[in-house]
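[1] Pasting the sequence and the predicted coordinates here, then a few questions.
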Amino acid sequence: MRALITVVAIVVAIAALILFVQNEPTSDPAVTSATSEDLAAPTATIGLIDDARINNAESEPGNWLAYGRTYEEQRFSPLKQINRETVSELGLTWSRDMGTNRVQEATPIIVDGVMFLTSSWSRVFAVDAVTGDQLWAYDPKVPGEWGRRACCDVVNRGVAVYQGRVYVASLDGRLIALDAATGIKVWEVDTIIDRDRFYTITGAPRAAKGKIFIGNGGAEFGVRGYVTAYDAETGEQVWRFYTVPGDPSLPFEHPEMELAAETWKGGEWWKIGGGGTVWNSIVYDPDFDQIYLGVGNGSPWTRVIRSPGGGDNLFLASIVALDADTGRMNWYYQTTPGDNWDYTAVQDIALADMTVDGVDRKVLLQAPKNGFFYVIDRADGKLLRAHPFATVTWATHVDMETGRPVENPDLNYLEKEQWILPGPLGAHNWQAMSVDTAAGVVYLPAQDNPLIYGMSEEWKASGVYKRNEGGWNLGIEIAGIAQLLLNNLEDQPTPKGYLKAFDPLTGIDKWVVEIPHYWNGGVLGTAGGLVFQGDALGYLTAYNKDNGEALWQFNTYTSILAPPVSFMIDGIQYVSILTGNGGGDLFAGEPLPPVSEPASLTYGNYGKLLTFKIGGDAVLEAPTAVDRSIPEQPVLTASIEDIARGERLYGTYCGFCHGLIVRSGGSISDLRRISDASHDAFDKIVLEGLMASAGMASFADVLTTEDTARIHDYVRARASEDREVALGNQDEARLTWLQ
């Protein structure tokens, strides 16, 4: 094993020497990209994973060969050297600074002693899995301004390693094949059909049958979803499947679109986009030779705008089974017909063999955003179970005869705003679950996190909703969301986070651990009797999988979203995890009581890759707490009306990254605390793109100097209010200037 890694290091050194005179230094000193447009594709020597090897993954339990470890994506490790008896001796063996304060969400692939992973901005790393030493790195050089096009941070969830190559999808929509031994680029294709629209890719590609499968994101901005299969060797397109219909005046791209179009009625959804992006879960099933797509939300979210004549709006919020070779549909199941809440079905899909009602079945398992856990027969898409796994108020139950949820009419927000559970973060989001087939449970990171849903003031006033080409297109009220929250604060359900052992057949919790913050990390179960999870407070914890008792805990000092993985090299078992917060919860920002503050807010959001083993004795130094004092602000001369105007503009364009009511959650700049120099350069930053390379693009296409002046007034007003409270000069801060 060590000899193989030595070979990798030698090959990388030779490649670097060849490339020395061909490549300019990368702008990021932490990433030295081994790329060349001119070199012939190298002969594969490392990362020799193929279908047979993944199908027989149980024969090499020490490797983590695919995104969910196997094609079934159960994320349950058969390793048991680290177990209930030995976990107390678990310690850090090495750590690696990822060189970024942006979110980390990747699942590493570990094969033959090499760990392949991604970081923010779609950067790829190959490291020695035993020592953490870098073997090579690749930077796709995503333009910094592309960060504005990402709804939920500049994330990347990982690579596929297949037939000697590493496949990564970049935030700006490229699919790239790299040589696994050297990181040299072999080929690159543009997957985006319309570069005027705000498409992104954050998900990990999947590899099977000689193909690479990839989807995309961007529904919040107004795009049309699709998934494409590419030839793994050449990058040529094999097939493409659209998830929602396009312009009805044009021919259907494939027969399934004719079926889907019948369920969209009225409106001009294709002009806004329609949505239905597949930004996370794509799973290959070798038993049926089909691909399962987890399809996302509508664009806009509100169905009365998107499809005013009604209809289910296929294939939004659906699980779609396609023939892996042709891309033609075998069956579908829609979890949320006529989605009205951003209830994506893109959450992780797992495959299992289970006995259901006395019959042995091959089933699909998913816990999507809408709060119901689905057990579906993979042969034909028949619904077998649909139990709630978190607090659900939007629907009373799923009718097992029709397979449809029964909506709660009391929580229709068309006429009046309503607190609804789950909110758009879902009862479960992309964070990985782990399936323990022997115990008959799923270890699931769940949450109760509500939102006050209300129709857009623009639509309520005029009955017309105009697409915002440079911003989000939700259909709900966002510009005045702070006022909605405050007006209904007494009725807000308390946000909570949970780790639970959930029986998907009975709907019963075997055990539940409540976590003080709702936005926590993915899960790994192991044959050692343990369940590992990182949380928002920065702790990686090992729980007893039988009862949820915490047996071991390590303070990483950084909030965690990524899932742990486990592997074994030379007889030693390891557990690895990435730390770093952000992602889909940027908008919520600094939490209000009773939700606990995340570690990344206290100590800073410093991404790290941490690896543990029994007897590990490396030390992770405790960081210094971040100075969160707010500088003194100049005396405000702006009128209430001007500040209110700035508040609405901030809510429309700024809050999704910088946080609700100008309170950042720790990974993006807190505008209450920016320097005098940044205040002086406010227009240059916002309108001229002074910081575009760092991800803060120009907004000159949607904002004027008058607009930025009003936003600046609002930011300073909020900073002044919170500063006065911190100094003890007033009891409460003013949070909104809207009337």
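    Happy to help now that I have it. Numbering: from 1, shown residues only.

[2] alpha carbons only for contacts and neighbour counts from here, please
    Noted.

[3] Tally up the residues packed near Tyr333, please.
    Using other C-alpha atoms under 10 Å, Tyr333 has 20 neighbouring residues.

[4] Check it against this one:
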Amino acid sequence: MMLFRKRASAFAGAIFAPLCAFALAGCSALAGDADPLSDPAAGEWLSDGRTYSAQRYSPLTQIDASNVGELGLAWYDDLDTYRGVEATPLYSDGVLYNILPFNITIAYDAKTGERLWTFDPEVPREMGRYACCEPVSRGLAMWNDKIIIATLDGRLIGLDRKTGEQVWSTRTFDNEKYAYTITGAPRVFDGKVVIGQSGGDFGVRGFVIALDADTGEKLWKFYLAPGNPADGPDGEASDPIMEMIRKTWFGDKYWELGGGANAWDSIAYDPENKLVFVGTGNGSPLSRYHRSENKGDNLFLCSIVALHAETGEYAWHYQMVPGEDWDYTCTSSIVSADLEIDGKQRQVIMQAPKNGFYYVLDRKTGELISAESYVKVNWSSGPDPETGRMIVNPEVRYGTDPVLVYPGPGGAHNWFPMAYSPRTKLAYFPAYQSGRTYALDPDFKAKPFRSNSGWGGYGPHQIDRTLALQKEGDKDEQAFLVAYDPVKQEIAWKVDLPRHGNGGVFVTASDLVFEGTTKQTFAAFDANTGEQLWEFPTQSAPVAGGITYELDGEQYIAINAGWGGGAAQIERGAGIELPRSPARLLVFKLGGSAQLPPLAAQEPVPPPPPLRASEAVVQRGAKLYADTCSQCHGDNAVGGVKDLRHMSAEAHEKFRQIVLEGLYLDKGMASFADLIDEEEADAIHAYLIARANEDWGE
């Protein structure tokens, strides 16, 4: 059911009316008099990046270096999930808006934490099967009197922001051909709500679509990868440029898995030049060998594509990774700023994507101004000084023999939001240095609705070499918070952090940088020096981007603490995940005195049943597990969303029902009867029993 919990008197009377005098930007949005997203009031946070510049910079200064140590918890809300919570909340007119996995949306009294309404779009839980890194949502949008959400199953929904009731709903895709999902936050620009989608790992054709934010009516659509040429034009805004795109792809089957190039997170806007900037993802399959005969740039993989906001027509593009081959998505934050470079003021956009380079581009033309690495990199020596095109190291175009490549697919900087301060003129983001061994799987066969990398398949003679190379790469592993000078193209300072997955960043005019860390803390740093000034134990690592807002003369800070997503899957798969609480929304203020309850004791791991299957069946199950289950449940059945080595006796007894009949659909575990039969399910079960017995007692 779609659930609404309303307290209209608290919302409309006690909060909304008095604050119209205080938060003029929010109220003008309701009246439709102006576009508040361009220049919101100081105490408001109306969009994912706070303003169209997406700098995540707040002009609030009440909390500063002299008193940040007095920050305490004002209130919190248990979110009733162990899934990753990656959303940046929004704030306006005394109300805080938040969105959870499966797109459950909640409005709060921002002073007390009282829930005002809850909306459940009833996303089919089986959609979680197609979300590479959990059924997360990275945020929501606000326009006039509406909150706009994008659902995992492809709907954009406009909600009445006073009541939480649905005003309009538009489906942006179906899943008949491709395993599309949406995990990114919708963005609103001048009355248009723009969204891409996820699914590149499972085989989809990327596109971005714009709807009227007031009505949900489709305005334009732009495909980011070519379709089957036999189908003719798409009838969309991308048609005039499609032939140019197609010339960069090779073979006669590249369209079968869609090609990829999904706009799965970052989308930004330049109101002066009326351009929408779209960051695109990896290819599908991930390896260019299996995708495009190991040839071509494969536009628009791992690029920023600029589109005219009114029509969706192509303006320019810059490709960060020609012929993308290593899962280097370029969907990290796209931030606008005006910088003085070589004595001239330049209108720029900036991005620090997974490939390890920091890019500064002219936002009107797409000209590359500069690009330098901020971690260890060997896939490229940098841009060609004449053309600006990235020079790819041919030695890392891997074949069947393993090659160590820097960065690894976890990325030097993933989706975790970046901030920029016009005061310090520094950008702030979490960085990760790592290497990964890559090799082709010569027996790879593309399979729709499954993860398709084309990697692996190491032969016996390659295993020792692979392990040796990976050991070498592991020695270089580092995680840190970076302050980066985009003009000098150098690191100004960095703070070492323990593991990959440190959270998004925001910065204030009092020169404080706030970030969630994998120490399971939320921390404040001096924006000029990196000195840590404050830290709060959160019981679960906050990976999301936080916000700050002002209400009744007090400055508040809000952050979702819900460890999950791709970085969490890596940690779970390594067996090093820390004990944690369920996800929570945490809100702080000076002098806050609320306390979190202690962590619950961990339940003991149940003993596994005896293994009765043959070694041949177990080995077959291992291969089926890797193809079908490892995306969510971890390599070698270690960790994952649910560690299947630790199944209860009941789960073992009902294994076929769970896997083939969807017995645990309400928990996000869909039926896989379309991919495997009873015999194959039994083989996977045998493999899991074997793994449970191997690791029992560790």
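    Received it, and whenever you're ready, just let me know what you need. Just so it is clear, the structure is predicted and the values come from calculations on it, not from any experiment.

[5] Superposing both, give me the TM-score.
    The TM-score (TM-score structural alignment, normalised by the length of the second structure) is 0.93; 675 aligned residues with a C-alpha RMSD of 2.3 Å.

[6] residues in contact with Asn544 of the first structure?
    Arg84, Gly529, Leu530, Val531, Ala550, Leu551 (C-alpha atoms under 8 Å, 6 or more residues apart in numbering).

[7] Show me what it aligns to in the second structure.
    Applying TM-score structural alignment, one finds that Asn544 of the first structure aligns to Asp526 in the second structure.

[8] ok, its match to Gly259 of the second structure distance?
    Per C-alpha to C-alpha, to the nearest Å, Asp526 of the second structure is found 43 Å from Gly259 of the second structure.

[9] How about the contacts made by the residue lying closest to Ala541 of the second structure once chain neighbours are set aside?
    Leaving out its chain neighbours, the residue that sits closest to Ala541 of the second structure by C-alpha to C-alpha, 6 or more residues apart in numbering is Gln520, at 4.0 Å. Contacts for Gln520 of the second structure (C-alpha under 8 Å, 6+ apart) come out as Pro537, Thr538, Gln539, Ser540, Ala541, Pro542.

[10] As a check, name the ranges of all helices in the stretch 201-350 of the second structure.
    Ranges of helices in the stretch 201-350 of the second structure, per DSSP state H, counting those that start in this stretch, are 239-246, 288-292.

[11] what's the counterpart of Val513 of the first structure in the second structure?
    Looking across to the second structure (by TM-score structural alignment), Val513 of the first structure lines up with Val495.

[12] Hmm, I typed the wrong one, I wanted Tyr292 of the first structure.
    So, by TM-score structural alignment, Tyr292 of the first structure is matched to Phe277.

[13] any idea how far Asp239 of the second structure is from the closest residue to its match other than its chain neighbours?
    For Phe277 of the second structure, ignoring the flanking residues on the chain, the nearest one in space by C-alpha to C-alpha, 6+ apart is Ala306 at 4.6 Å. Computed as C-alpha to C-alpha, the Ala306 of the second structure to Asp239 of the second structure distance reads 15 Å.

[14] The two - which one has more neighbours?
    Ala306 (27 against 17).

[15] quick one on the thing from earlier: please identify which of the helices of the stretch 201-350 of the second structure is closest to Leu665 of the second structure.
    helix 288-292 (33.0 Å; C-alpha to C-alpha).

[16] Where does the closest one end up in the first structure?
    Helix 288-292 of the second structure maps onto residues 303-307 of the first structure, going by TM-score structural alignment.

[17] Centroid-nearest residue for the second structure?
    With distances taken as C-alpha atoms, centre = their mean, the residue of the second structure nearest its centroid is Trp415 (4.5 Å).

[18] all helices for the second structure, in order.
    8, 17-22, 24-31, 239-246, 288-292, 460-475, 565-573, 615-628, 630-633, 649-653, 655-661, 678-695 (DSSP state H).

[19] Tell me which of those sits most buried.
    helix 288-292 (a mean of 24; mean count of other C-alpha atoms under 10 Å).

[20] Can you list the neighbours in contact with that helix?
    249-251, 253-254, 259, 283-285, 294-295, 298, 323-325, 454.

[21] repeat for stretch 112-125 of the second structure
    1-8, 10-11, 74-77, 102-109, 151-153, 163-165, 665-670.

[22] List the buried residues in that stretch.
    For stretch 112-125 of the second structure, the neighbour count (16 or more other C-alpha atoms under 10 Å) marks Gly113, Glu114, Arg115, Leu116, Trp117, Thr118, Phe119, Asp120, Pro121, Val123, Arg125 as buried.

[23] can you check stretch 117-136 of the first structure too?
    So for stretch 117-136 of the first structure, counting by 16+ other C-alpha under 10 Å, buried means 117-130, 132, 134-136.

[24] equivalent range in the second structure for it?
    Against the second structure, stretch 117-136 of the first structure falls on residues 98-117 (TM-score structural alignment).

[25] Map Val398 of the first structure across to the second structure for me.
    So, by TM-score structural alignment, Val398 of the first structure is matched to Pro383.

[26] Let me see the contact set for the residue nearest to Glu258 of the first structure when sequence neighbours are not counted.
    Nearest non-adjacent residue to Glu258 of the first structure, counting by C-alpha to C-alpha, 6+ apart: Phe252, 6.3 Å away. Residues near Phe252 of the first structure by C-alpha under 8 Å, 6+ apart: Pro245, Gly246, Glu258.
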